[in-house]
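In: sequence first, predicted model second:
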Amino acid sequence: MLAPAGSAQSRQRPPNIVLIVSDNQAYVDIGAFGAKDAVTPNLDRTAADGIMATSFYVTSPACTPSRGSILTGRYPQRNGLYEMIRNEMVRYGHRYTPEEYAYSPEMTLGMDPREINCGEMMKSAGYATAAIGKWDSGRAKRYLPTRNGFDYFYGLPITGIDYWTHDRYGVPSMFRNEELVKEEGFSEELFTREALRFIGRNRDQPFFLYLAYHAPSGTADLDDQRIYPPQKYLDLYPGLDPTERRTEYLDMLPVLQRKMDSPRTEMFWKSRHSRAARVGNFKWIVAPQLDGLFDLANDPGEASDLSASRPDILAFVKARWDNWNREMEHAEPRGPFRDY
């Protein structure tokens, strides 16, 4: 959200910037995009007053690499954070002792410190900076926002917590700056509270707020994977139960201001057993659940595979992906997952 370009405030200083990120929310879960069973009046109003990106992609379907790209503006294969940072044994019911957790991936892995994130860039431009909500780029102190460009941090440094206890599978995981805190309340409301406080403290200077909610993703609790939001939110859904639902830099500002079309014509993905490319109107994907070539201009639902009828396009898109993959392999390596 930017201050209006013609306001007195914007003529005196740079615009304030609030970057809001939700977790595991599909475009079909927003009223402005036609959702029938999602009540999102604030998002709908923001969309009506701003820009709706109808062909917008993240760089990965997984939390950690996707957020790493939001923070750095670089493909996960470049910034090194191309896998999830999480302790896999919790999937089998294991509860980590404090001694075990101290040496676990969630405690020892994080974004390569050589990466430059948006907080560092905004801070160097004279902005007050804050990261509130889900950081997901490392829990050790050297990985926390306060060591990487942000003046203030309140939230979870890892990939998920329980919405009410703020623990991650029994491990306390809510931070203020670099210290664990224990507070009562629904985590998302606490994030909103902290965001408003930060804005209030910095209303007289340019500020950048990275507000990354954990919702509507599932909770991180071994005993129950459902979300129990405050009743006032459930009251918005009469007859429904929402708890059952589950680097080359590009200046986007002229695009968002409707001064130009987006110059980006290609996007590429690689994640475990999946790979994909979007080249012009064509999307090619190879994944366990889907495999094919699709013309998104005429088939946005990806229902008609053109692999057999358009082998020329298929070969071209695959070649573009191969070129990108070679470029990523030759990029300067970054930790923590790459072997170098």
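Out: Yep, that arrived. Because the structure is predicted, anything quoted here is derived from the model rather than measured. Numbers count the residues shown, from 1 in each chain.

In: CA atoms for contacts and neighbours, from now on please.
Out: Noted.

In: show me where the stretch 201-340 of the chain has its strands.
Out: Secondary structure of the stretch 201-340 of the chain (DSSP state E, counting those that start in this stretch): strands located at 207-212, 266-271, 274-279, 282-286, 291-295.

In: compute the inter-axis angle for the second one and strand 274-279.
Out: So the one you mean is strand 266-271. Counting by axes from the mean of the first three to the mean of the last three CA atoms, to 10 degrees, strand 266-271 lies at 180 degrees to strand 274-279.

In: show residues contacting strand 266-271.
Out: With CA atoms under 8 Å, 6 or more residues apart in numbering as the test, strand 266-271 has contacts from 59-60, 82-83, 275-280, 321, 324.

In: again with stretch 25-32
Out: Looking at what lies outside stretch 25-32 - CA under 8 Å, 6+ apart - the contacts are 33-35, 37-41, 43-44, 47-48, 216-217.

In: what is the nearest of the residues you listed to residue 115?
Out: The nearest member of these to residue 115, counting by CA to CA, is residue 217 at 26.8 Å.

In: can you give me the neighbour number for the closest one?
Out: Neighbour count of residue 217, defined by other CA atoms under 10 Å: 19.

In: which residues touch it?
Out: 23-25, 246.

In: likewise residue 182?
Out: With CA under 8 Å, 6+ apart, residue 182 has these contacts: 166, 174.

In: and the angle for the helix ranked longest in the chain with strand 274-279?
Out: When secondary structure is assigned using DSSP state H, the longest helix within the chain turns out to be helix 311-329. When the same axes, to 10 degrees is applied, the directions of helix 311-329 and strand 274-279 differ by 110 degrees.

In: contacts for helix 311-329, please.
Out: The contact list for helix 311-329, computed with CA under 8 Å, 6+ apart, reads 77-78, 268, 276-279, 282-284, 293, 307.

In: what about residue 132, which helix or strand?
Out: strand 128-134 (DSSP states H and E).

In: report the angle between the helix or strand just after that strand and strand 207-212.
Out: Using DSSP H and E, the next helix or strand after strand 128-134 towards the C-terminus is strand 152-156. An angle of 10 degrees separates the directions of strand 152-156 and strand 207-212 when computed by the same axes, to 10 degrees.

In: strand 152-156 - contacts with which helices or strands?
Out: Packed against strand 152-156 by the contact rule (3 or more CA pairs under 8 Å, 6 or more residues apart in numbering; DSSP states H and E) you find strand 128-134, strand 175-176, helix 187-201.

In: make TSV out of those and add mean neighbour count and distance to residue 101.
Out: What follows is the helices and strands packed on strand 152-156, written out as TSV (neighbours: other CA atoms under 10 Å; distance: least, CA to CA, whole Å):
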stretch	mean neighbour count	distance to residue 101
strand 128-134	28	19
strand 175-176	18	16
helix 187-201	17	22
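
In: okay, now the one to match up with it:
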Amino acid sequence: MIIKNFLLGVISLSLLQMSSVLGQIGNKHNAPPNIILIVSDDQGYHDLGSYGNGAIITPHLDRLAAEGVRFTDFYVTSSICTPSRSGLLTGRYPQRNGTYELFRNDRVDEGYQYNEAEYSTTPERILGTDLREVFISEILKKAGYTNGIFGKWDLGQLRRFLPLQQGFDRFYGFVNTGIDYFTHQRYGIGSMYSDNEPTTADKGTYSTDLFTRKALRFLDENREKPFFLYLPYNAPHSASSLDPTIRSTVQAPEETRHLYPMGKTKKENQTRDYRAAVTRMDESIGDILKRVAQHGLEDNTLVVFLSDNGGGVGSDNSPLRGRKGQFWEGGIRVPCIIKWPGQIEAGAVNRDFVTSLELFPTLLAAAGVAHPNDVTLDGFNLLPRLMGGTEKVREEMFWELREDQAARVGTWKWVASPKGSGLFNLEKDIGEQYDLTAEQPEVARKMREKFAAWQSAMQRAEPRGPFRDY
């Protein structure tokens, strides 16, 4: 913690020394922009109207895309929840920040039922993101922002790992990977927290509605000062229920499910429930954006929406191959929308190769905040590019999880996995159907070499975890 406190001290000094980035980019408001970061959970690439899905009802997110910029080639740092979210909030590869794995016991996915005594000793309960990491919330708080998170944390359950110890002022949400949407339990064990304390006060309330209600109160209470609202919904993640019939699908309120026709098969009904959960989340996001406008804050609020990884149960990742948990495009390329009135062109479609690692430096730049020079960030500031500049975009990105590896360099994509491997030209083959390894052996060799160099750098990085003593 000494190193972390030193770095935060460096940040404070940098804030005093730097000239405001807002002045450089011509922000017409005197106050720093409010920031709203919305993350959906396991949402497919194709599962928004603005991404071409005419069967799903998402008018509010479609309007956000019409008023902002929609990304077509946006990637996250992992195909599963925990490392993806750690990369988002620290601006660093999960392999660098020590959170490249899930904090869980694999037996639960095989239907194994925990008892309370055993559950309390599993890795899911005792691990978390390395405490030396500096979260974006900590930097923004030093700069005068009030920070709130309402929804899924998933970066550690012990008190020292919780959001209030990482720069957030308010927290209402659950601390692990998934819950039952109504009981707020994970396989029968309570998971909801209010700030630093467990709570069952709102048991029975649909989680999406509950997180939205808490977020609206946060907006009301902090409308007079800069705020950072982090809203990581658990929709449309499959439910973590003791009932196996619920665990295999997504939960949504009956009144929203009725917007979609009953299916004839289990898969069709899973898709129905999934779409209903997305629609309910879309309605909630509409409520958030409406409240921002009612407070007269719309023109000075930067809004980001993305999914944490590719789609799971009930989702549609087309035209991409694969899904959550895989390094095919369907596991790591996700929908992303950014809106900032007067700063970013409305209705634009951005086809640059960019990633969630870019959001950390981009949001700090928008706020006019410096990041510590002593912390290695793996992304870059997108604002100059989004504002019409010709700055260089990302050239390469790497992924690793257990036995799976992948790299993208330019338009080339390389995947190595026991479940399938190959070399693909994404410009011509977005669905990764044609393996060009035999035709392009030199390209394949260079991709492997680049991945090995990145892997070596990550293995030398600190922290390296998560299985370490805190």
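Out: That came through fine. Quick caveat, the model's predicted, so the values are computed rather than measured.

In: TM-score for the pair, please.
Out: The TM-score (TM-score structural alignment, normalised by the length of the first structure) is 0.92; 335 aligned residues with a CA RMSD of 2.2 Å.

In: so how far is the lengthiest helix in the second structure off the chain centroid?
Out: Ranked by residue count, the top helix of the second structure under DSSP H comes out as helix 266-294. In terms of CA atoms, centre = their mean, to the nearest Å, the gap separating the centre of helix 266-294 of the second structure from the centre of its chain is 17 Å.

In: what's the first helix or strand after that helix?
Out: Using DSSP H and E, the helix or strand that follows helix 266-294 of the second structure in sequence is strand 301-307.

In: which elements pack onto that next one?
Out: On the basis of 3+ CA pairs under 8 Å, 6+ apart, strand 301-307 of the second structure makes packing contacts with strand 34-40, strand 336-339.

In: quick one: the helix or strand following that strand aligns where in the first structure?
Out: Once the chain leaves strand 301-307 of the second structure, the next helix or strand it forms, by DSSP H and E, is helix 329-332. The alignment of helix 329-332 of the second structure onto the first structure (TM-score structural alignment) covers no residues at all.

In: quick check: buried residues in stretch 80-91 of the first structure?
Out: Going by neighbour count (16 or more other CA atoms under 10 Å), the buried part of stretch 80-91 of the first structure is 80-86.

In: hmm, back to that, tell me what angle the strand holding residue 132 of the first structure forms with strand 17-21.
Out: For strand 128-134 of the first structure against strand 17-21, the angle by the same axes, to 10 degrees is 10 degrees.

In: in the second structure, which residues correspond to stretch 77-90 of the first structure?
Out: Per TM-score structural alignment, the counterpart of stretch 77-90 of the first structure in the second structure is residues 95-108.

In: quick check: end-to-end length of that stretch?
Out: Stretch 95-108 of the second structure stretches 24 Å from its first residue to its last (CA to CA, to the nearest Å).

In: need the residues that contact that stretch.
Out: Here stretch 95-108 of the second structure makes contact (CA under 8 Å, 6+ apart) with 80-83, 86-87, 90, 94, 114, 122-125, 127-130, 133, 156, 401, 458-459, 461-466.

In: out of those residues, which are buried?
Out: 80-83, 86-87, 90, 94, 114, 123-125, 127-130, 133, 156, 401, 458, 463-466.

In: counting only strands, which of these make the cut?
Out: When strands are assigned by DSSP state E, the members of those inside them are residue 401.

In: show me what residue 167 of the second structure aligns to in the first structure.
Out: Aligned against the first structure - with TM-score structural alignment as the criterion - residue 167 of the second structure pairs with residue 149.

In: follow-up on the earlier one: now distance to residue 196 of the first structure too, for the strands of the stretch 201-340 of the first structure, in CSV please.
Out: As requested, the strands of the stretch 201-340 of the first structure are exported to CSV (distance: least, CA to CA, whole Å):
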stretch, distance to residue 196 of the first structure
strand 207-212, 10
strand 266-271, 35
strand 274-279, 38
strand 282-286, 40
strand 291-295, 43
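
In: and the ones you listed, which is most packed in?
Out: Highest mean neighbour count among these (mean count of other CA atoms under 10 Å): strand 207-212, with a mean of 23.

In: for the stretch 51-200 of the second structure, what spans make up the helices?
Out: 59-67, 81-90, 94-97, 116-119, 123-126, 136-142 (DSSP state H, counting those that start in this stretch).

In: who touches the longest one?
Out: Residues from elsewhere that reach helix 81-90 of the second structure (CA under 8 Å, 6+ apart): 41-42, 76-78, 92-94, 97, 99-103, 129, 133-137, 154-155, 177, 308-309, 356-357, 359-360.

In: cool, stretch 271-283 of the second structure as well?
Out: Contacts with stretch 271-283 of the second structure, where a contact means CA under 8 Å, 6+ apart, come from 56-61, 208, 233, 235-236, 249-253, 256-257, 259-263, 313-315.

In: buried stuff in that stretch?
Out: 271-283.

In: tell me the contacts of whatever residue of the first structure lines up with residue 189 of the second structure?
Out: In the first structure, the residue paired with residue 189 of the second structure according to TM-score structural alignment is residue 171. Taking CA under 8 Å, 6+ apart as the criterion, residue 171 of the first structure is in contact with 96, 98.

In: for residue 171 of the first structure, give its distance to residue 102 of the first structure.
Out: Counting by CA to CA, the gap from residue 171 of the first structure to residue 102 of the first structure is 11 Å.

In: what's the closest non-adjacent residue to the aligned partner of residue 229 of the first structure in the second structure?
Out: Aligning on TM-score structural alignment places residue 229 of the first structure opposite residue 252 in the second structure. Closest residue to residue 252 of the second structure apart from its sequence neighbours, by CA to CA, 6 or more residues apart in numbering: residue 277 at 5.0 Å.

In: any idea how far that neighbour is from residue 80 of the second structure?
Out: 19 Å.

In: which position in the second structure pairs with residue 11 of the first structure?
Out: If you follow residue 11 of the first structure across to the second structure using TM-score structural alignment, you land on residue 29.

In: which of the three states applies to its match?
Out: coil (DSSP: H, G, I helix; E, B strand; the rest coil).

In: that one and residue 139 of the second structure, how far apart?
Out: Note on residue 29 of the second structure: its distance to residue 139 of the second structure, by CA to CA, is 21 Å.

In: compare neighbour counts for these two and give me the winner.
Out: Shown here are residue 29 of the second structure and residue 139; by other CA under 10 Å, residue 139 has more neighbours (24 against 11).

In: which one in the first structure is aligned with the more buried one?
Out: Residue 139 of the second structure maps onto residue 121 of the first structure when the alignment is built from TM-score structural alignment.

In: contact partners for its match?
Out: By CA under 8 Å, 6+ apart, the residues touching residue 121 of the first structure are residue 149.

In: distance of it relative to residue 94 of the first structure?
Out: In terms of CA to CA, residue 121 of the first structure sits 40 Å off from residue 94 of the first structure.
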